[in-house]
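> A structural model of the following input is requested.
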Amino acid sequence: MTAALEEDRAALARAAEQEERVLSGLPEPADRSPGQRAAATAAIDAARDARCAFLDAHAEEVYEELTAGRTRRLRLPELAAAAAAAFPGLVPGPDRLAREQARQQQDKEGHEIDIGIFFNRVLHAPRAGDHLLGTMLRPTPRALGLLAEFTRTGTADLGSVRMERRDGVARLTMCRDDCLNAEDNRQVEDMETAVDLALLDPGVEAGLLRGGEMTHHRYRGRRVFSAGINLKALHNGTISLVDFLLRRELGYIHKLLRGLVTDEGPAWRAQPIQKPWVAAVDTFAIGGGTQLLLVFDHVVAASDAYLSLPAAQEGIIPGASALRLTRHTGPRPARQIILAGRRLPADEARAIGLIDEVHDPDTLDLAIEGALQRLRGAAVVANRRMLNLTEEPLEAFRRYMADFALHQALRLYSIDVVTKVSRFTTASSPTSERPQT
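Predicted structure coming up:
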């Protein structure tokens, strides 16, 4: 701990107190006059300038203090809560975040942007960022608590994801039939638990992800892979920057790609636990569903399925797609897909490298089993590890996620996002590409 850190910590607290004095004297965000909104913006900007300057000078020191010299493993929400306690004014505390989450997105103050600033600086700091990535690749306490039962029975019902181990394959079925497998905080929690269990169970050699049968009136009895982010949850203010948008990328999706870090085995040969993964796409993979496919080793799709990344329509950043999509499709198609919302029928998606096989729905099950069998060779895991290291170096991912943390937070509170999400949640046109969830 340095004198400069202590002096700057006190200055940061004073800047945050000034921001709080201004905001506490104003009406709720939705009720402010133009002049009051300008006053709030000026106060918030001044405090954020102070936060950025503080972290630019001390990000590594802050992380060292919060993690006791990188001896403590704090996941995203734990790290943010520790920062709020140890550095007053740096990030909003749990109580403030809880009050914010109780509001609709359009009525929030936008305190999550300060968390975006925090993780932006932490991830850009090499030692801190690498340690945080490693922490997020460790199994969750929930998965460790369920592991013995899953290993014994080969089944688990996690709520929005069901699991079955059969013939050495962990078969994960997304079963949010109420919303076409549109993701929210709950599904991210369940998906990370499921991925952890599949990777930890020694009886699992490969993993399969597929959507279950829906009860939605437009897709009743049909399997659906994913409708992407749950826009109703976003409109209602319950999509969290930390527990959804950051945890999703740094948690289960990164684990699908990079594996699971544990302390088992001799240190000299320590490697993440990795297994090959197959995705099976029925009906559609929209938004986050298509993002998921970019980290799978093999993707099989029904001939009547389609893919899309409607980022321009929703107004938010489509996860790590900007990092990963170009290596599948090349730069021009990637821009058409992300910037213009180009929709890809299964055959077209296969032609540009997003899908490996396309089959009639009646023969899809057989194709899935064939793909799983081909990925169960003894050298598959070692070779997928080397391919992934080449295609996506850890440093490149860390730098991308640093900027994603801030810019996604800014997009969450943009006027156009709030307007678009409200339109999606009330639209009823059956011709809209985005299924209404």
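
> make it CA atoms for all contacts and neighbour counts henceforth
Noted.

> all the strands of the protein, in order from the start?
155-157, 161-166, 169-174, 206-211, 277-281, 284-286, 298-302, 306-308, 344-345, 357-359 (DSSP state E).

> may I see the ones you listed organised as CSV, with mean neighbour count and distance to residue 12 added?
Converted to CSV, the strands of the chain look like this (neighbours: other C-alpha atoms under 10 Å; distance: least, C-alpha to C-alpha, whole Å):
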stretch, mean neighbour count, distance to residue 12
strand 155-157, 17, 46
strand 161-166, 20, 43
strand 169-174, 25, 44
strand 206-211, 23, 46
strand 277-281, 25, 46
strand 284-286, 26, 42
strand 298-302, 25, 49
strand 306-308, 25, 43
strand 344-345, 18, 49
strand 357-359, 21, 55
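
> between those strands, which gets nearest to residue 191?
Among the strands of the chain, strand 161-166 comes nearest to residue 191, with 6.6 Å by C-alpha to C-alpha.

> tilt between that closest one and strand 206-211?
140 degrees (axes from the mean of the first three to the mean of the last three C-alpha atoms, to 10 degrees).

> quick one: contacts of strand 161-166?
Around strand 161-166, the neighbours that count as contacts under C-alpha atoms under 8 Å, 6 or more residues apart in numbering are 154-157, 170-176, 187, 190-191, 194, 204.

> also stretch 332-351?
Under C-alpha under 8 Å, 6+ apart, the answer for stretch 332-351 is 301-313, 318, 322, 325-326, 355-358.

> straight-line length of that stretch, end to end?
14 Å (C-alpha to C-alpha, to the nearest Å).

> may I see the buried residues of it?
Residues of stretch 332-351 classed as buried under the neighbour-count rule (16 or more other C-alpha atoms under 10 Å) are 333-335, 337-338, 341-347, 349-350.

> quick one: which of these sit in helices?
333-335, 337-338, 346-347, 349-350 (DSSP state H).

> what's the closest non-adjacent residue to the residue most central in space within the chain?
Nearest to the geometric centre of the chain sits residue 248, at 2.2 Å (C-alpha atoms, centre = their mean). In space, and not counting its chain neighbours, residue 248 is closest to residue 188: 6.0 Å by C-alpha to C-alpha, 6 or more residues apart in numbering.

> what sits against the nearest residue to residue 246 once chain neighbours are set aside?
Among residues not flanking residue 246 along the chain, residue 405 sits closest, at 6.9 Å (C-alpha to C-alpha, 6+ apart). Contacts for residue 405 (C-alpha under 8 Å, 6+ apart) come out as 116-117, 119-120, 246.

> before we compare anything, build this one as well:
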Amino acid sequence: MSTNEVRVQRVGSTLLITIDRPQARNSVNAAVATGLAAALDELEADTALRAGVLTGAKGTFSAGMDLKAALKGESPNIPGRGFGGLTEAELTKPLIAAVEGFAVGGGFELALGCDLIVAAEDAHFGLPEVKRGLIAAGGGVIRLPKRIPYHLAMEFLLTGEPVSGARAGELGLANRVTPPGETVAVALGLAEQIAHNAPLALAAVKNLVRTADGVPEADAFAVQRRVMDTLMASADVREGMTAFAERRTPEWTGK
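Have a look, this model is predicted:
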């Protein structure tokens, strides 16, 4: 489902999702949030799709919340799904951010809501909310200290100053750093690599990483045992083992 603000394109088994408001630096208003939520629903519902790539049109990822729209009473949040319909959504399929240009404020938080980040070396990542009397409430304050060392995360959050895509790679925020204009191609390549793997196993990894966050190890292992019992009873596990023994590529069914 494409809208005027969010475009989707199927590239093999990947759904390429593009925020398309370049005149507003792809900032997020109510229409963008609704469009992103619909695109993510499409990704989740279609068994032929294995992963998603999120990017922005014309060289900018997203400048975050559309402040002009917010002042008019528009909300960039979707109930139960958070900012942009993404930051609090519990997706089962991998999502990769392809960041060109600015990913600041809520734009950075959209990237943090993805599983992998591909950044152009001249991209800009920042959380400037404190400069406007706010905090990075779309996941920045919560997620960033879990992704990079505490003191480095606090520099982002307390100064509001941005860093380049190259620096994001050095900090471990970005999985890949590319020359400008190449992030989507690299992200699609990563998505293709992911798509070779069993969809049930990919969903299980995401579920366990989310479940194990902040809970005692014993509880996390208890959940993992239940997940493994389910996986071991699946047709995909049998197919994976059979394909390995027969030295062929597995044919996943997601069952």
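
> report the TM-score for the pair.
Scored against TM-score structural alignment, normalised by the length of structure 2, the superposed chains reach a TM-score of 0.76; 210 aligned residues with a C-alpha RMSD of 2.0 Å.

> counterpart of the residue nearest to residue 246 of structure 1 over in structure 2?
For residue 405 of structure 1, the aligned position in structure 2 is a gap, per TM-score structural alignment.

> rewinding a little: could I get the ones in helices among the buried residues of stretch 332-351 of structure 1 as CSV with distance to residue 371 of structure 1?
Conversion of these to CSV gives the following (distance: C-alpha to C-alpha, whole Å):
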residue, distance to residue 371 of structure 1
333, 26
334, 26
335, 30
337, 27
338, 28
346, 17
347, 18
349, 18
350, 15
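
> and of those, the nearest to residue 48 of structure 1?
residue 338 (29.9 Å).

> residue boundaries of the helices in structure 2?
30-45, 67-71, 106-112, 140-147, 150-159, 165-171, 183-195, 199-212, 217-232, 235-246.

> contact partners of the second one?
Judged by C-alpha under 8 Å, 6+ apart, the contacts made with helix 67-71 of structure 2 from elsewhere in the structure are 29, 75-76.

> then the third one?
Residues outside helix 106-112 of structure 2 that contact it (C-alpha under 8 Å, 6+ apart) are 27-28, 61-65, 83-84, 86-87, 96-97, 99, 103, 117, 125-127, 136, 138-140, 143-144.

> buried ones only from those residues, please, as a PyMOL command.
This is the PyMOL syntax for the buried subset of those, where burial follows 16+ other C-alpha under 10 Å:
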select buried, resi 27+28+61+62+63+64+65+83+84+86+87+96+97+99+103+117+125+126+127+136+138+139+140+144
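
> before we move on, the earlier item: can you pick out the most distant pair from the contacts of strand 161-166 of structure 1?
Across the contacts of strand 161-166 of structure 1 (C-alpha to C-alpha), the longest gap, 24.2 Å, separates 176 and 204.

> circling back: now the contacts of residue 405 of structure 1 as TSV including distance to residue 17 of structure 1 and neighbour count?
Formatted as TSV, the contacts of residue 405 of structure 1 follow (distance: C-alpha to C-alpha, whole Å; neighbours: other C-alpha atoms under 10 Å):
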residue	distance to residue 17 of structure 1	neighbour count
116	20	24
117	18	23
119	22	27
120	23	25
246	28	20
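
> in helices, which of the residues you listed fall?
Reading helices off those with DSSP H, I get 116-117, 119-120.

> so which bit of structure 1 is stretch 25-35 of structure 2 matched to?
Counting by TM-score structural alignment, stretch 25-35 of structure 2 corresponds to 180-190 in structure 1.

> could you work out the end-to-end span of the matching stretch for me?
Counting by C-alpha to C-alpha, the terminal residues of stretch 180-190 of structure 1 are separated by 16 Å.

> hmm, who's touching it?
158-161, 174-176, 211, 214, 216, 224-230, 233, 238-240, 243-244, 247-248, 252, 288, 437.

> and residue 55 of structure 2, what pairs with it in structure 1?
For residue 55 of structure 2, the residue aligned by TM-score structural alignment is residue 210.

> now do the same contact list for that match.
Here residue 210 of structure 1 is in contact with 171-174, 225, 279-282 (criterion: C-alpha under 8 Å, 6+ apart).

> now do 7 Å
The contact partners of residue 210 of structure 1, by C-alpha atoms under 7 Å, 6 or more residues apart in numbering, come to 172-174, 225, 279-281.

> from the residues you listed, pick the one nearest residue 50 of structure 1.
residue 174 (43.2 Å).

> any idea how far residue 52 of structure 1 is from the closest one?
Counting by C-alpha to C-alpha, the gap from residue 174 of structure 1 to residue 52 of structure 1 is 39 Å.

> and what of residue 181 of structure 1?
37 Å.

> residue in structure 1 matching residue 86 of structure 2?
Checking TM-score structural alignment: residue 86 of structure 2 goes with residue 252.

> residue contacts, that match?
191-192, 195.

> how many other residues sit next to the aligned partner of residue 213 of structure 2 in structure 1?
Residue 213 of structure 2 maps onto residue 391 in structure 1 when the alignment is built from TM-score structural alignment. If you count neighbours by other C-alpha atoms under 10 Å, residue 391 of structure 1 ends up with 12.

> ok, for residue 391 of structure 1, nearest residue in space, not its chain neighbours?
residue 327 is the one closest to residue 391 of structure 1 (C-alpha to C-alpha, 6+ apart), at 7.9 Å.

> which position in structure 2 aligns with that neighbour?
Match for residue 327 of structure 1 (TM-score structural alignment): residue 146.

> what's around its match, how many residues?
Residue 146 of structure 2: 12 neighbours (other C-alpha under 10 Å).
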